[in-house]
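K.L.:
quick one, what's the 3D model for this:
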Amino acid sequence: MRVVLAGGGTAGHIEPALALADALRHLDPSIGITCVGTERGLETGLVPARGYDLELVPAVPLPRALTPQLLTMPGRLAVAVNAVAAVLDRVRADVLVGFGGYVATPAYLAAKRRGLPIVVHEANPRPGLANRLGAKLTDHVFAGFPDAAFRGDYIGTPLRREIVTLDRLSTGDKARSWFGLENDRPTLLVFGGSRGARSINQAALAAAPALRAAGVQVLHVLGPGNSAEREPPPGDPQYVLLPYVDRMDLAYAAADLALCRSGALTCAEMTAVGLPGAYVPLPHGNGEQRINAERIVAGGGGLVGDDAELSPDWIIRNVLPILRDPERVAVMSEAASRLGRKDADIMLARKVLEIAR
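P.N.:
Down below sits the predicted model:
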């Protein structure tokens, strides 16, 4: 069997696709898997690093309004559809699975042209334009968010095995040592998603003296391409500043609480491992990040703040009291874990095999 996966741009599209690829190979090592993406997305690094074939096709961003770009889209889309169709023919695909992003639109149209089964997975509560199109072309639609404004069966978001099998309690000491942190201090993890978040970076760095004075150590992942305005001086407790972390499972295990965005992938991973969060939704888009965070807050697994109000004072008033209260951290951790799904990768893999056969 040969499966083609279409999802690119950000880690929120790529990581669920790769988690599905791993689950498919786990169920049947003989399955052929090909990913399609564009040269502008993170897939150019993430997919080959995980050992899967990547075919690049032209990116076709769908405009959200009537702009001059709209006039050039039909021709550009036709080129991309032909490119994906050529990939489907070359690998003799049996099924196409799409996760959204620039590459998904031509992939869905190419699969429809070839008469292949199409599977759509949407991780967000509100689907993007590509997946809204894909959902009109197939009955096989799955949602990563419960009660989503999307016609699809709730299945959760496929996650990496190292995330869903993580035991934070038993791995915590090892993880903190891995990052040069102490084992007996409350630990705050700061990160902004696959590309980082400047407002979170700046607020956390400015709050460093107050966090240290309260005995809190920090593991801060800036994100690729983000440079700190001013690194905290060496001192105790530790403030570990890193541009990127490729072992997020250990970062989650090292932390008692995270200050982060609330993208679908981040929320799925945090609840799967039972890590409470202080969520600061991205202030752009269609509001799905706030919906993601509010579901967790309603379940007791975190708190949410506005990006416009994020400041060192906000961190001191809202984040610091949680870190200084171990019982509250434990209660929030249990609440977060009750909201997580750990089997979405295997469940979706079985659905894909059934549909393809």
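K.L.:
please count neighbours and contacts with C-alpha atoms only from this point.
P.N.:
Will do.
K.L.:
now the longest helix belonging to the chain, how far from the centre of its chain.
P.N.:
Counting residues, the longest helix in the chain under DSSP state H turns out to be helix 69-91. Centroid separation for helix 69-91 versus its chain: 27 Å, with C-alpha atoms, centre = their mean, to the nearest Å.
K.L.:
next, the buried residues of that helix.
P.N.:
77, 79, 80, 81, 82, 83, 84, 85, 87, 88 (16 or more other C-alpha atoms under 10 Å).
K.L.:
here's the other one to compare against:
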Amino acid sequence: MSRPLSVVLAGGGTAGHIEPMLALADALRRRDGDLVITCLGTARGMETRLVPARGYDLRLIPPVPLPRRPTPDLLRVPGRVRRAVADTRKVLDEVTADVVVGFGGYVALPAYLAARRAGRGRAGIPIVVHEQNALPGLANRIGARLAARVAVTVPGTPLHRGEHVGMPLRTAIGTLDRAALRAQARSEFGLDADRPTLLVFGGSQGAQTLNRAATAAADRLADAGVQVLHARGPKNTHVTVPERPSGTAPYVLVDYLDRMDLAYAAADVALCRAGAVTVAELSAVGLPAAFVPLPIGNGEQRRNALPVVEAGGGLLVEDAELDDAWIGAHLLPLLTDPARLAALAGNAAAAGARDADERLADIVLEVAGR
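P.N.:
Coordinates of the predicted model:
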């Protein structure tokens, strides 16, 4: 082909779709600086901020929310799909798309249908699907039936012709050497260099259950010499702990963690939710975690964490069971046992994948005929 390859990526809505999409974009750009990358999103998603910040072209289409259960809103879906598919076809024609890669969510279904109907051949534009969660959503279940290749993050994901690839990760995470960065990371957060360290975070907005349990356990942790780095969420400024006397284990509260690579490097164990990206990042960098799946939804967070937990790389605790007593009974013995920590870290790393971005890029280029 005389013109540059044109790849369209559909992954708007939440960070769980956007981050792997951008990790793939970076991997493709490293392969070929002339390659044309176009991202599809909606005006109400995080992609309006994240995609332009990474230097990629973003085209907006109407969102197509897919109800999880039969509701009156389901009747509006066909009309929304038709409008979104029409707008998406215009974008695919304008950028002369050679391949469409979908990550699920609001924009993926219109992208799959538009790709099937567009292009210069009867088969349309070839499609690659990437599923982040252990339990796939409706858009990717449909897309998998239309796709040339289907990649999954979690082994055993029930998706048609799914092949285990892993989760595409940001370069800062995929190449992280926790041991080499530990001293710098702890200094950056005002932590002591040699104390065992617990990292607490509940996603970009924080999590009330985690905030409540961790702060209630502050004295137990301090008495055991364990320091804490805790991201409470920008709207949770009411979450506080008493100021620590000089010489005791620090408890560092922040609203948000801009540098997750430094947070992972500073920590020995994480206490966190079990979103697909979180589980993939922690296992890739070899950081053991106590996963606390969201108690709502379809149970996908529990399924996300199970392969790592079953491999001996972490713990699983239900939201209703997490409190300061659980932290004292399960996390304190782990944080103060270097041999057990090392074993869990090794198991977590063995269950992770650092090169999923490159493996998915291989698939995309192969499907595109490059």
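K.L.:
TM-score of the superposed pair?
P.N.:
Superposed pair, TM-score by TM-score structural alignment, normalised by the length of structure 1: 0.96. Supporting alignment: 356 aligned residues with a C-alpha RMSD of 1.3 Å.
K.L.:
ok so, going back, the next helix or strand after the longest helix of structure 1 vs structure 2, average offset?
P.N.:
Later in the chain than helix 69-91 of structure 1, the nearest helix or strand by DSSP states H and E is strand 95-100. On superposition with structure 2, the mean distance recorded for strand 95-100 of structure 1 (mean C-alpha distance after the TM-score superposition for structure 1) is 0.5 Å.
K.L.:
how about strand 95-100 of structure 1, aligned to which bit of structure 2?
P.N.:
Mapping strand 95-100 of structure 1 onto structure 2 (TM-score structural alignment) gives residues 99-104.
K.L.:
now the matching stretch, how far from the chain's geometric center?
P.N.:
Centre-to-centre, stretch 99-104 of structure 2 and its host chain are 16 Å apart (C-alpha atoms, centre = their mean).
K.L.:
residues contacting the aligned residue in structure 2 for residue 273 of structure 1?
P.N.:
Superposed on structure 2 with TM-score structural alignment, residue 273 of structure 1 falls opposite residue 285. Taking C-alpha atoms under 8 Å, 6 or more residues apart in numbering, we find residue 285 of structure 2 in contact with 173, 174, 176, 177, 178, 264, 348, 349, 352, 354.
K.L.:
with residue 269 of structure 1 instead?
P.N.:
159, 163, 164, 340.
K.L.:
counterpart of the first one in structure 2?
P.N.:
Looking back up the chat, that one is residue 159 of structure 1. In structure 2, residue 159 of structure 1 lands on residue 169 (TM-score structural alignment).
K.L.:
how many neighbours does that match have?
P.N.:
Residue 169 of structure 2 is flanked by 27 other residues according to other C-alpha atoms under 10 Å.
K.L.:
okay, and the equivalent of residue 252 of structure 2 over in structure 1 sits in which element?
P.N.:
Using TM-score structural alignment to pair residues, one finds that residue 252 of structure 2 aligns to residue 240 in structure 1. Using DSSP H and E, residue 240 of structure 1 falls within strand 239-242.
K.L.:
in the next helix or strand after that strand, what counts as buried?
P.N.:
Downstream of strand 239-242 of structure 1, the next assigned helix or strand under DSSP H and E is helix 248-254. Neighbour-count burial for helix 248-254 of structure 1 flags 249, 250, 251, 252, 253, 254 (criterion: 16+ other C-alpha under 10 Å).
K.L.:
where do the helices of the stretch 201-350 of structure 1 begin and end?
P.N.:
Taking DSSP state H, counting those that start in this stretch, the helices of the stretch 201-350 of structure 1 run over residues 208-213, 248-254, 264-273, 288-298, 312-314, 320-323, 326-338, 344-356.
K.L.:
okay, these in a markdown table with distance to residue 11 of structure 1 next?
P.N.:
Converted to a markdown table, the helices of the stretch 201-350 of structure 1 look like this (distance: least, C-alpha to C-alpha, whole Å):
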| stretch | distance to residue 11 of structure 1 |
| --- | --- |
| helix 208-213 | 28 |
| helix 248-254 | 13 |
| helix 264-273 | 8 |
| helix 288-298 | 15 |
| helix 312-314 | 28 |
| helix 320-323 | 28 |
| helix 326-338 | 22 |
| helix 344-356 | 16 |
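K.L.:
nearest to residue 118 of structure 1, of the ones you listed?
P.N.:
In terms of C-alpha to C-alpha, the element of the helices of the stretch 201-350 of structure 1 nearest to residue 118 of structure 1 is helix 344-356, at 8.7 Å.
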